[in-house]
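**Student:** mind folding the following:
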Amino acid sequence: MTSNTGSSFVKTKDGVEIFYKDWGPKNAQAIVFHHGWPLSADDWDNQMMYFFNLGYRVIAHDRRGHGRSSQTDTGNDMDTYAADVAALTDHLDLKNAIHVGHSTGGGEVARYVARAKPGRVAKAVLIGAVPPIMMKTAKSPGGVPIEVLDGFRTALAMNRTQFFLDVPSGPFYGYNRSGAKIDQGVIWNWWRQGMMGGAKAHYDCIKAFSETDFTEDLKAITVPVLVVHGDDDQVVPYQNSAPLTVKLLKKGTLITYKGLPHGLCTTHPQIVNPDLLAFFKG
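**Tutor:** This next block holds a predicted model:
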């Protein structure tokens, strides 16, 4: 059996270098993981190891401006993110792959899958994902107010290193909840991943993940989609996301985890991973 274990870069049409990991047999079912803001492919370590050990081919990339990819000052928008994914899947010639996205990565998956070439995608998973639209608007009254998002931008521009400690120490993993078991290593790993990327790309990405409307993307997706969300998500509020998303999908299934936070793949992999496996096999 031919193994494809390793990592490399793919160059996009505008010359950006996208870093990716590609582990496992080339002829195995491929799972492509899409990370959240402002992280990297490393945020999927647990899932990558879990599914690799089950015989899957596991792939994860660093979005442009994030992790080890080029620190771009342009193209930090959902259309370009999806085009970058298309460049990666074309480069690897993936067929019938499963695409799994968390948070911002869930938006990236929705846009990519809606536009993917026939035969490229078998299934998709949206975890704590930003669709249909995260920001509060007349159409989305339960969304996150623009003032909160502007606060993100201000904090990032003024003191990114402290901001990238505050987010994982509090709402991202639910560590601000009474009785939460805080894992300092998880906090530092979030900070490490965030600080690998570029401040300009991270700043621009706030607009991309919060203001992009994925309604038409969700309607256009024809493959089965699993929507996973914790109902104590303090970053992407549950009621404005998962239940609305699943209604727009042709073949959507919703799993709601009571009391789980935004970063549930890290805090509760023993719950999430088996449910993903069941969906992949179903």
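**Student:** going by C-alpha atoms from here, please, whenever you check contacts or count neighbours.
**Tutor:** OK.
**Student:** tell me where the stretch 51-200 of the chain has strands.
**Tutor:** 57-61, 97-102, 121-127 (DSSP state E, counting those that start in this stretch).
**Student:** let's see this one next, to set against the first:
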Amino acid sequence: MRFIKQLFIAGVALAGASVASADPAIPAFGFETTTGFLNTGWHCEGGGIDANICNMNFSQLNGNGSYDRLAWGVPSSIQGGLPANRSQSYLQITNLAGSIITNGGWVDINYFDHYNHIITIAGGNMEGVNISGLFEITSPISVGIPGVNSVYFDETPNLNARNCPGPNPNHSACDDIFVTSGLNGSAPIFNDGNGWYILSFQFFAGAGTTIVDNGDGTFTIYTTEACSTDGLAGCGVGETYVPGFSRLITQARIDYIAIPVPAPETLALLGLGLMGFALRRPRKQG
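**Tutor:** Alright, predicted model coming up:
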């Protein structure tokens, strides 16, 4: 927000301008996203790409050169006498497209779904992966905002609650844990001559997900374990096997702020600055 305030102050200070209208000239913006997992720079717990001890598997290549689906781990053949689930745990990204109404509130732009199966400890776990994000305003103007975000993961075995770390904000047992740098942020993207259109992002917790703001620019995200609908980890006798399902949602909004109109030459300079703007999320240092 400091960048936005400085930009507004500069525009007002350098211009002798009239008072702007409070009504935005652009009622809505079209958008699309192309976000996915990068198959470079990832690592398993206890080994890197060469070892691939956690059987990292990338699939569903998208137009951004990244992948919509990431699976890992060795499927458990049996759990507490139950039939084999025979599936890796995996993350699935859904890229959305649509429109954002000016001053209309938050709009979903991505879904990150975690299908949390029971996998063997011996098979190794996914520990870190990079996500390449591209959010684009497609109409009536064209603005692309790229970024690369590192995600760190802690696989929690499906054991009883006594053997799992706590506290657990989901109020269930043995949830898996992701740590990532935050998506929260705002930036001006366009001036219609009377005011600025401000694009903002945030995380939103969907089903089976709890988000904790760590206060240092990172977020801890808890996702539900398999067979934990009764509040206990692991599949009990007679309990139907169901993989844990969690959804993390990324959202965007566009707000209009009417401000005095800078002189034409000032607008040109500010426009050139904005052309090079890229919202990038900082990498968490391990």
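**Student:** please state their TM-score.
**Tutor:** Here the superposed chains carry a TM-score of 0.28, computed using TM-score structural alignment, normalised by the length of structure 1; 136 aligned residues with a Cα RMSD of 6.2 Å.
**Student:** how about the strands of the stretch 51-200 of structure 1 in JSON lines, adding mean neighbour count and distance to residue 205 of structure 1?
**Tutor:** Formatted as JSON lines, the strands of the stretch 51-200 of structure 1 follow (neighbours: other Cα atoms under 10 Å; distance: least, Cα to Cα, whole Å):
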{"stretch": "strand 57-61", "mean neighbour count": "26", "distance to residue 205 of structure 1": "16"}
{"stretch": "strand 97-102", "mean neighbour count": "25", "distance to residue 205 of structure 1": "14"}
{"stretch": "strand 121-127", "mean neighbour count": "25", "distance to residue 205 of structure 1": "18"}
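**Student:** Serialize those to TSV and add fields for distance to residue 166 of structure 1.
**Tutor:** Shown next, in TSV, are the strands of the stretch 51-200 of structure 1 (distance: least, Cα to Cα, whole Å):
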stretch	distance to residue 166 of structure 1
strand 57-61	25
strand 97-102	20
strand 121-127	22
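**Student:** so which of those gets nearest residue 253 of structure 1?
**Tutor:** The minimum distance between residue 253 of structure 1 and the strands of the stretch 51-200 of structure 1 falls on strand 121-127, with 9.5 Å, by Cα to Cα.
**Student:** rewinding a little: go through the strands of the stretch 51-200 of structure 1 and name the closest to residue 184 of structure 1.
**Tutor:** strand 97-102 (21.4 Å).
**Student:** that closest one - contacts with which helices or strands?
**Tutor:** For strand 97-102 of structure 1, the elements it packs on are strand 30-34, helix 104-115, strand 121-127, judged by 3 or more Cα pairs under 8 Å, 6 or more residues apart in numbering; DSSP states H and E.
**Student:** pull out the buried residues from the second one.
**Tutor:** Across helix 104-115 of structure 1, burial judged by 16 or more other Cα atoms under 10 Å covers 104-114.
**Student:** residue 229 of structure 1: which of those residues is nearest?
**Tutor:** Distances from residue 229 of structure 1 to the buried residues of helix 104-115 of structure 1, taken by Cα to Cα, are shortest for residue 106, at 11.2 Å.
**Student:** that closest one and residue 34 of structure 1, how far apart?
**Tutor:** Using Cα to Cα, to the nearest Å, we find residue 106 of structure 1 at a distance of 7 Å from residue 34 of structure 1.
**Student:** which residues are common contacts for these two?
**Tutor:** Common contact partners of residue 106 of structure 1 and residue 34 (Cα atoms under 8 Å, 6 or more residues apart in numbering): residue 100.
**Student:** still on that earlier bit, wait, which of the buried residues of helix 104-115 of structure 1 is closest to residue 169 of structure 1?
**Tutor:** For the buried residues of helix 104-115 of structure 1, the nearest to residue 169 of structure 1 is residue 104 (19.2 Å; Cα to Cα).
**Student:** surely residue 195 of structure 2 meets residue 256?
**Tutor:** Yes - Residue 195 of structure 2 lies in contact with residue 256 (Cα atoms under 8 Å); the separation is 6.8 Å.
**Student:** quick revisit: let me have the helices and strands packed on strand 97-102 of structure 1 in CSV, adding distance to residue 226 of structure 1 as columns.
**Tutor:** Listed next are these as CSV, based on distance: least, Cα to Cα, whole Å:
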stretch, distance to residue 226 of structure 1
strand 30-34, 14
helix 104-115, 11
strand 121-127, 5
